[in-house]
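# Have a look; sequence and predicted model below, questions after that.
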Amino acid sequence: MPTRRTFLQTTAATTFVAAAPAFVRGQNLNSKLQLAGIGCDGKGWSDINEMAGHDKTHHVAFCDIDLARTAKVHKLQPDAPIFQDYREMLEKLGDKIDGSTVSTPDHMHARITTDLMNMGKHVYCQKPLTHNVSEARQLRKLAKDSGVITRLGNQIHSHSHYRTAAKTIQDGAIGKVKEVRSWCAATGHGKSGYVDRPKSPIAPPETADWDLWVGVAPMRPYGDVKCYHPWGWRDWQDFGNGALGDFGCHIFDPVFTALNINNGPLSFSAGHTGMNDEIWPAQTHVKYTFPGTEYTTSKSIPISWDDGGSLPSTGGSHIPGDVRLPASGSILIGETGTMVIPHVGAMRLYTGKGTSDKEYPVLESLNHYHGWVDGCLSGKQPSDGFEYGGNLTEAVLLGNIAVRYKGEKLNWNEKEMKITNNEEANKWLSREYRDGWKLDS
């Protein structure tokens, strides 16, 4: 397994060649979108690989804090240099990069994305857009002011199932919507196997730069291969956002699209099965009230969230009692019927007498990744740029603030970005940044 020293030694020549202008390498690539990939394995690899499948892209650089996780991208584009620190990458190759994917743990999304947009780079950032509400609000503004093309990495937004469900709701298949109940089978912790910090942390692998991984968060020792890096970080409040943060931007997405929800909630409250200062609860129940839209029955609409394997009630809906709900999804209760949208599944319509046999047009799936590339090349913003994605992310993250105040209804002033009936709760809208890592907007 390569160390940082041996990796840099073996790739020095490649890095020098790749840093040269495109025409020096004997191929005119200037008509293509010159991309970087930040985060190279797991979701990062799928993001990079999908972007590489567009015939108008070319990757000029990659970055990952762990060099052991870069073999796939090196094979994909052998002449592209690989960095551990994205700041070094931007300093050395910034003038050759048009845009970048950001596929890191949640806590680093905002800092990296802010730096990219401040340099005029287009950004495709994984969901949730940010780790806290203040960051989401900042990225929404910066995206608008900079004019770069942005997209949230909630790729199911472009799937036929979600597109069809949203269009069918807007076409009035169940009348106007009275209530939404969403849920997810995933638990808020369990990926790491820990409920508190490891008592005997070990040294990080030689291939990884732990200081860069911790980034904006308070420094702590590396745990072990399960604890934080590469997979366990979602469990931890300093780095991830639990099940709601992981899946909320997916499962709420067709709901927000169908109902045209472009504003934050009016209020929110939550219950859970227990939490400490480190780990998110295994199971949560969040209740939101959102402003009504042209697709709702009243001036406000209740939307709920359950995770950890807890299914919502079907009471008050048109769903027959013997219907088995999917493991994750949403129930939209309308005036004349009820729609169930399974997570990445075809919609089901119920009228109270069983499944509706009426047929509705099925919209095709679109390539979410290529849609962003096409937008970068044409100047057209995707439907889920950072304005939409930031609003969706804010709703998810506000739910997690409610989780910290079990049983308490929190009222939200969206314009002022303030919880109006609990001053202490406002501290969770932002975070303290480690020295050298403050967001520079």
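Structure received. Keep in mind that this is a model prediction, so the values were computed, not measured. Numbering: from 1, shown residues only.

# rest of the way, CA atoms for contacts and neighbours
Fine.

# isn't Val73 right next to Val60, touching?
No - assessed by Cα atoms under 8 Å, Val73 is found out of contact with Val60, at 10.9 Å.

# How about residues contacting stretch 226-240?
Applying Cα atoms under 8 Å, 6 or more residues apart in numbering, the contact partners of stretch 226-240 are 105-107, 131, 188-194, 198, 217-218, 222, 241-243, 246, 277-280.

# Mark which of those are buried, thanks.
105-107, 131, 188-192, 194, 217, 222, 241-243, 246, 279-280 (16 or more other Cα atoms under 10 Å).

# Take the residues you listed and keep only those in helices.
The helices, defined by DSSP state H, take in Gly242, Ala243, Asp246 from these.

# need those in JSON lines with distance to Asp85, can you?
Formatted as JSON lines, those follow (distance: Cα to Cα, whole Å):
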{"residue": "Gly242", "distance to Asp85": "26"}
{"residue": "Ala243", "distance to Asp85": "28"}
{"residue": "Asp246", "distance to Asp85": "25"}
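
# what's near enough to touch Asn241?
By Cα under 8 Å, 6+ apart, Asn241 lies in contact with Asp106, His131, Gly188, Arg234, Asp235, Trp280, Leu397, Asn400.

# ok, now how distant is it from Asp64?
Asn241 sits at a distance of 21 Å from Asp64 (criterion: Cα to Cα, to the nearest Å).

# Name the residues that touch stretch 181-195?
Under Cα under 8 Å, 6+ apart, the answer for stretch 181-195 is 226-228, 231-236, 241-244, 247, 251-252, 278-284, 303-312, 327-332.

# of the residues you listed, buried ones?
Counted by 16+ other Cα under 10 Å, the contacts of stretch 181-195 give 227-228, 232-236, 241-244, 247, 251-252, 279-284, 303-312, 328-332 as buried.

# want to compare, so here's the second one:
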Amino acid sequence: MGTNMNRRHFLSVTAATAVGTLAGYATGQQPRRISPNGKVAHACVGVGGMGYHDLTNYKSHARTEIVAICDVDKNHLNRAAELVPDARRYTDWREMLAKEGDRIDSVSVAVPDHMHALIALSAMQAGKHVYCQKPLCHDVAECRALLEAARRTGVVTQLGTQHASGAGDRIGVHWLREGVIGAVKRVILCSNRPGAIDDYRLLGPRPAKGESAPEHLAWDLWLGTAPEREYAPKIYHPAKWRAWQDFGTGWSGDIGCHIFDAVWKGMDLGATAPLTVKAEVQASWKGDRARRADVWPQSDHITWTFPGCKASDGKPYTMEWFDGLIFPPEDVQAMAREAGFNEYPAESAMVIGTEGAMLLPHTSGPVLLPKGKFGGHPKPKMPPRNHYHHFLDAVLGVGMCESHFQQTGPMAETILLGTVAIRVPDTELAWDARQLRITNSEAADRLLRRTYRKGWEAPVSI
């Protein structure tokens, strides 16, 4: 296991990374060249929960070796070490990057959202290819920073939208690009997963007093860029952090990238940005000052308006997101019932066009509506694809990633713009994507970026 390094050295390394980033990557390192018969030397930051799932997929790639693993929780680290016993172990990702140097080619980031940007930017600056879990970042400005970093460094990148590589999503993309439902008029996205409120969407606010963190958890490293607070059991680590504004991005941030992805790609939106965004939220959260300052609401509805594009025949259209106990409108649910669905798919995308509609349930295949009209429409056969292997193949120089940052960055930025609207509910926010600012609300504009804890500053001053 890596030994502790001097904290002052760590901070100097982080500061140097920030300077390199803000200077346009003038000091950035180039990726290491891998020989034709060589293997990718991969390092995992975060190996608990989804990180462990990711690790198993990297390990299964024939030309990849897991050479280093890092986690702030020793229990997670020890479990992962049983799977990859030869991998070097670290508790601090900064130590890992500093010590591993040219011994690693790629880094995966599977930690709470508030730490994505700093780890990913530092790895990219060091010339490492990066696979980052969704929703890419915690803040809108961080998304833009990672997008620019991907352009400037030229490293291979992939967002952790693993279902995008599945046959269902890819068929949905194919049909949308084919234009089978005509010009897109409206998009309805939702995540009304049963039980999610009780399991993940904590009521809040935080307890008045915390307690000492367990010995196996390096709490200060877990906090990282976030404001300092006391540890409390069962509400932050593991998994519950998504409910808290300092750490997570709410339900739309967590699941939104999965539900948006096929629609964004199928409509060829690329770097398209919305014109406005507005959110409505549950009344109990909106009326509780303490909760509004600390946790995300348990239910919300977000509406983005977009300029016309080829897929909409040049006409403006809307995208709407529904989650928790705010459900898609009845007329949309009725379309699914007419197609034979007993219940509206709890997590799904409905794309409504001038000639019909496409319903894409999450993790399943798309359905064209009405069925009577599209019953005989050919469904393409999609060869199997592993999202993780697709990333590693690209690192080896084979093909392009399914969800590289330059493609998914604008989508993630749009989704996180919705989380800004949640915190300023009932206000239609005007978005200037070019200037990265909300033009009609200073309160909302301040939420595009955050102040990092001293010593943990991230290079995102754009």
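All right, it came through fine. Owing to the predicted nature of the structure, the values given are computational and were not obtained by experimental measurement.

# quick revisit: okay, and which of the contacts of stretch 181-195 of structure 1 map to helices?
Per DSSP H, the contacts of stretch 181-195 of structure 1 map to helices at Gly242, Ala243, Leu244, Phe247, Ile251.

# what's the counterpart of the last one in structure 2?
Mapped onto structure 2 by TM-score structural alignment, Ile251 of structure 1 lines up with Ile259.

# Over to the first one?
For Gly242 of structure 1, the equivalent position in structure 2 is taken to be Gly250, counting by TM-score structural alignment.

# Tell me which helix or strand Trp175 of structure 2 sits in.
Assigned by DSSP states H and E, Trp175 of structure 2 belongs to helix 167-178.

# Same question for Asp220 of structure 2.
Using DSSP H and E, Asp220 of structure 2 sits in helix 219-223.

# Now tell me what touches that helix from outside.
In contact with helix 219-223 of structure 2 (Cα under 8 Å, 6+ apart) are residues Val72, Asp92, Ala213, Tyr231.

# Does the aligned partner of the third one in structure 1 fall in a helix, a strand, or a coil region?
Taking TM-score structural alignment as the alignment basis, one finds that Ala213 of structure 2 is matched in structure 1 by Pro204. Using DSSP: H, G, I helix; E, B strand; the rest coil, the structure places Pro204 of structure 1 in coil.

# Distance of Pro204 of structure 1 relative to Gln9 of structure 1?
Counting by Cα to Cα - Pro204 of structure 1 and Gln9 of structure 1 are separated by 21 Å.

# Show me which of the two is the more surrounded one.
It is Pro204, of Pro204 of structure 1 and Gln9, that has more neighbours when counted by other Cα atoms under 10 Å, with 16 against 10.

# Show the contacting residues for that one.
Counting by Cα under 8 Å, 6+ apart, Pro204 of structure 1 touches Trp210, Tyr222, Gly223, Asp224.

# Swap in 7 Å and give it another go.
Residues counted as contacts of Pro204 of structure 1 (Cα atoms under 7 Å, 6 or more residues apart in numbering) are Trp210, Tyr222.

# Then Met411 of structure 2?
So Met411 of structure 2 contacts nothing (Cα under 7 Å, 6+ apart).

# Alignment lookup: it to structure 1.
Under TM-score structural alignment, Met411 of structure 2 pairs with Leu392 in structure 1.

# on average, how far is the helix or strand hosting that match from the matching bit in structure 2?
Element membership for Leu392 of structure 1 (DSSP H and E) is helix 386-403. Its matched residues in structure 2 lie on average 0.9 Å from helix 386-403 of structure 1 after superposition (mean Cα distance after the TM-score superposition for structure 1).

# what's the offset of that helix from the middle of its chain?
With Cα atoms, centre = their mean, to the nearest Å as the basis, helix 386-403 of structure 1 stands 10 Å off its chain's centre.

# Check which helices and strands the helix or strand just after it sits against.
Per DSSP H and E, the first helix or strand lying C-terminal to helix 386-403 of structure 1 is strand 410-413. Applying 3 or more Cα pairs under 7 Å, 6 or more residues apart in numbering; DSSP states H and E, one finds that strand 410-413 of structure 1 contacts strand 267-272, strand 418-419.
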